[in-house]
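**Q** Structure, please.
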Amino acid sequence: MNACSNAHFHQCFYCGCIATELDYAPPKKYAKEYQLSEDDGDFYAVPSCFECVTLLSGCQAAYVTLRRDKLKALLAKKYQQALHVYNVWQEDELALLDDNLAGSIAAGLKLGKESLERVDFIGFSYEVGGDVHHVLPAAKIQINIDQYTFSSTKAALEYANKTYRIPKATLIDLLEIYQDDYNQAIYRFGQMQLEKEHDKTLKKRCTEFAKLHKQNVKFVIRTVEHFLKEDEEMSIETALCKLQQRI
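**A** Modelled structure (predicted):
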């Protein structure tokens, strides 16, 4: 493979770094098997960087684009922590941290940005044996929250954090559970906050009730929770009144 543009000479097709090696599609050790079985494959020598060649050492894919897509997943996994730092932190927040932590976060932001650029790199147009091949641009990311559309995870997390006061790390955990559905994740966070407030109010009122009526706090909480479970429409105050009638 030879890059069609001077701008891409000596550039890794997979991630955009400096190419110092060659990757093979299919890998050399599987080439004869593909030829004997008459399976399709590109049979290209691909300009690559050392890290991409290393990461793809166990990949058997015979097509350049499939190897590229596999590499994206491997890079994202390898630099998951740095990507997390890049998505969660903003540079203007570093001034609020002590020097050691600020230095660590700054390094994570830099590595995360570089990693994201490598993951997002789609390759370049190339020539093989006189035939020119064009690489189609990847579909742009579109994240819909409320009536807004965001083109990056970082921007979407920032909006949700400021609008709904959701810690970014918590939202990332929720997105993993709800398969990157931001609206569902935001709704669940709201439910969690209501549940937390309910538990706080329940503990406070049951403690006050127990002290006033000289009852064991754990007994009061357990009984009130039982009443609330029996009747989901019942309020904490109604449950306490019901308990008072029984003691």
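**Q** all contacts plus neighbour counts: C-alpha atoms, from now on.
**A** Fine.
**Q** Return the set of buried residues in the helix or strand containing residue 198.
**A** Using DSSP states H and E, the element containing residue 198 is helix 182-213. Within helix 182-213, the residues that count as buried by 16 or more other Cα atoms under 10 Å are 182-186, 189, 202-203, 205-207, 209-210.
**Q** what do you get for stretch 81-101?
**A** Applying 16+ other Cα under 10 Å to stretch 81-101 flags 82-89, 94 as buried.
**Q** Pull the most distant pair out of these.
**A** For the buried residues of stretch 81-101, the farthest-apart pair by Cα to Cα is 83 and 94; their separation is 16.8 Å.
**Q** Helices of this protein, residue ranges please.
**A** Along the chain, counting by DSSP state H, helices occupy 28-37, 50-55, 64-78, 80-88, 99-120, 153-164, 168-177, 182-213, 217-230, 236-246.
**Q** Take those and lay them out in TSV including distance to residue 144.
**A** Shown next, in TSV, are the helices of the chain (distance: least, Cα to Cα, whole Å):
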stretch	distance to residue 144
helix 28-37	43
helix 50-55	33
helix 64-78	22
helix 80-88	17
helix 99-120	20
helix 153-164	8
helix 168-177	13
helix 182-213	7
helix 217-230	36
helix 236-246	37
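**Q** Sequence B follows; please return its structure for comparison with A:
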Amino acid sequence: MSKHFKHLAKYYQKALAKSIQFNQLCYYCGCEATGTDFCPPLNHCELVIEFSETADFIAVPSCYECNALLANERDLLLLDRAKKLKRKLAQKYAQAVRVFHVWEQDELSQMSPEFHTSIAAGIRLGKETQDRLDFPNYTLEVAGASVGIPHARSEFFVGEQCFDSFKAALEHCYSSYTLQKGKFYTLLVEECEGDFDKALSKYMHRFKKPTEAVSSIDRIKEFAKQHKQNSDFVARASTQLLKRYPELELEGALAKLYEDYIAK
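**A** From the prediction side, this is the model:
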């Protein structure tokens, strides 16, 4: 740290973990802390002071990678900085996280040695990254006072069932429904922002075909229940869509109703 930055560091309060279990751990991801992250960044400190911008002026323990990922980020509040870090970490290791959530260890025995090694490494890196993403930003102590922050999301719902981790909810979906893992995971993460019920609904309409014929009334009731809609509304709307698009059958009309009106 240059002499100039050392001079600016006097404006920051040093924060430490309030609980000893988090002592010497990175505030952002839980890895071993090797340095300090300044919020706002030291290279923006003078301008923040000059223009009286709202900032936390707090220094927290940080690992080398988190420090590097945040090096060019101007976020002035610690909560914003923590959110930014999680996003950048998720983007950097997106492929490994995907491998961790899509592949299972017992599937590796069926692979060639080269593919086995590659996937096993991806699973390990993906799990490590997921643990860092799930790490709860711990309570800090600044000048004897506690600084509380929101905890990471800890409940994931699939229908009425609640799971305490994203992985557990995902495995429930894999075991309870006939899904192509890669397609469902991509839909869940990229289009549905982790909303399992929304992802399941979209998946069923996009990739699943009815396996047996059912009456129109029963199919409409099933659709209404699945998407928490009034069955009379579904019946009227699907009838109108069939009139407007005569080339569609009932399943096509229901799919269009979902995509154009319910999913938005």
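**Q** Quantitatively, what TM-score do the chains reach?
**A** Overlay of the two chains. TM-score (TM-score structural alignment, normalised by the length of structure 1): 0.72; 202 aligned residues with a Cα RMSD of 2.5 Å.
**Q** still on that earlier bit, of the helices of structure 1, give the one that comes closest to residue 138 of structure 1.
**A** With distances scored as Cα to Cα, the stretch of the helices of structure 1 nearest to residue 138 of structure 1 is helix 99-120 (8.4 Å).
**Q** That closest one: which residues count as buried?
**A** 102, 105-106, 108-109, 111-116, 118-119.
**Q** Pull up the aligned stretch in structure 2 for it.
**A** Using TM-score structural alignment, helix 99-120 of structure 1 corresponds to residues 113-134 of structure 2.
**Q** ok, average deviation of the matching stretch from structure 1?
**A** Comparison of stretch 113-134 of structure 2 with structure 1 after fitting gives an average deviation of 1.2 Å (mean Cα distance after the TM-score superposition for structure 1).
**Q** Contacts for that stretch next, please.
**A** 29-31, 86, 89-90, 93, 95-101, 103, 105, 108-109, 152 (Cα atoms under 8 Å, 6 or more residues apart in numbering).
**Q** and if you look at stretch 19-29 of structure 2?
**A** Here stretch 19-29 of structure 2 makes contact (Cα under 8 Å, 6+ apart) with 16-17, 30-34, 60-63, 66, 82, 85-86, 132-139.
**Q** How about stretch 232-242 of structure 2?
**A** Contacts of stretch 232-242 of structure 2 (Cα under 8 Å, 6+ apart): 220, 223-224, 248-250, 253-254, 257.
**Q** go with 6 Å
**A** Contact with stretch 232-242 of structure 2 is made by residue 253, as judged by Cα atoms under 6 Å, 6 or more residues apart in numbering.
**Q** Stretch 142-151 of structure 1 now?
**A** Residues from elsewhere that reach stretch 142-151 of structure 1 (Cα under 6 Å, 6+ apart): 141, 156, 183.
**Q** Then stretch 154-162 of structure 1?
**A** Contacts for stretch 154-162 of structure 1 (Cα under 6 Å, 6+ apart): 87, 150, 167.
**Q** Residue in structure 2 paired with the second one?
**A** Aligning on TM-score structural alignment places residue 150 of structure 1 opposite residue 163 in structure 2.
**Q** The nearest residue to that match once chain neighbours are set aside: how many residues sit nearby?
**A** Computed as Cα to Cα, 6 or more residues apart in numbering, the closest residue to residue 163 of structure 2 that is not its neighbour in sequence is residue 156, at 5.1 Å. Close neighbours of residue 156 of structure 2, defined as other Cα atoms under 10 Å, add up to 19.
**Q** One more: the one 10 residues further on?
**A** The number of residues packed around residue 166 of structure 2, counting by other Cα under 10 Å, is 19.
**Q** quick one: it and residue 232 of structure 2, what's the gap?
**A** 35 Å (Cα to Cα, to the nearest Å).
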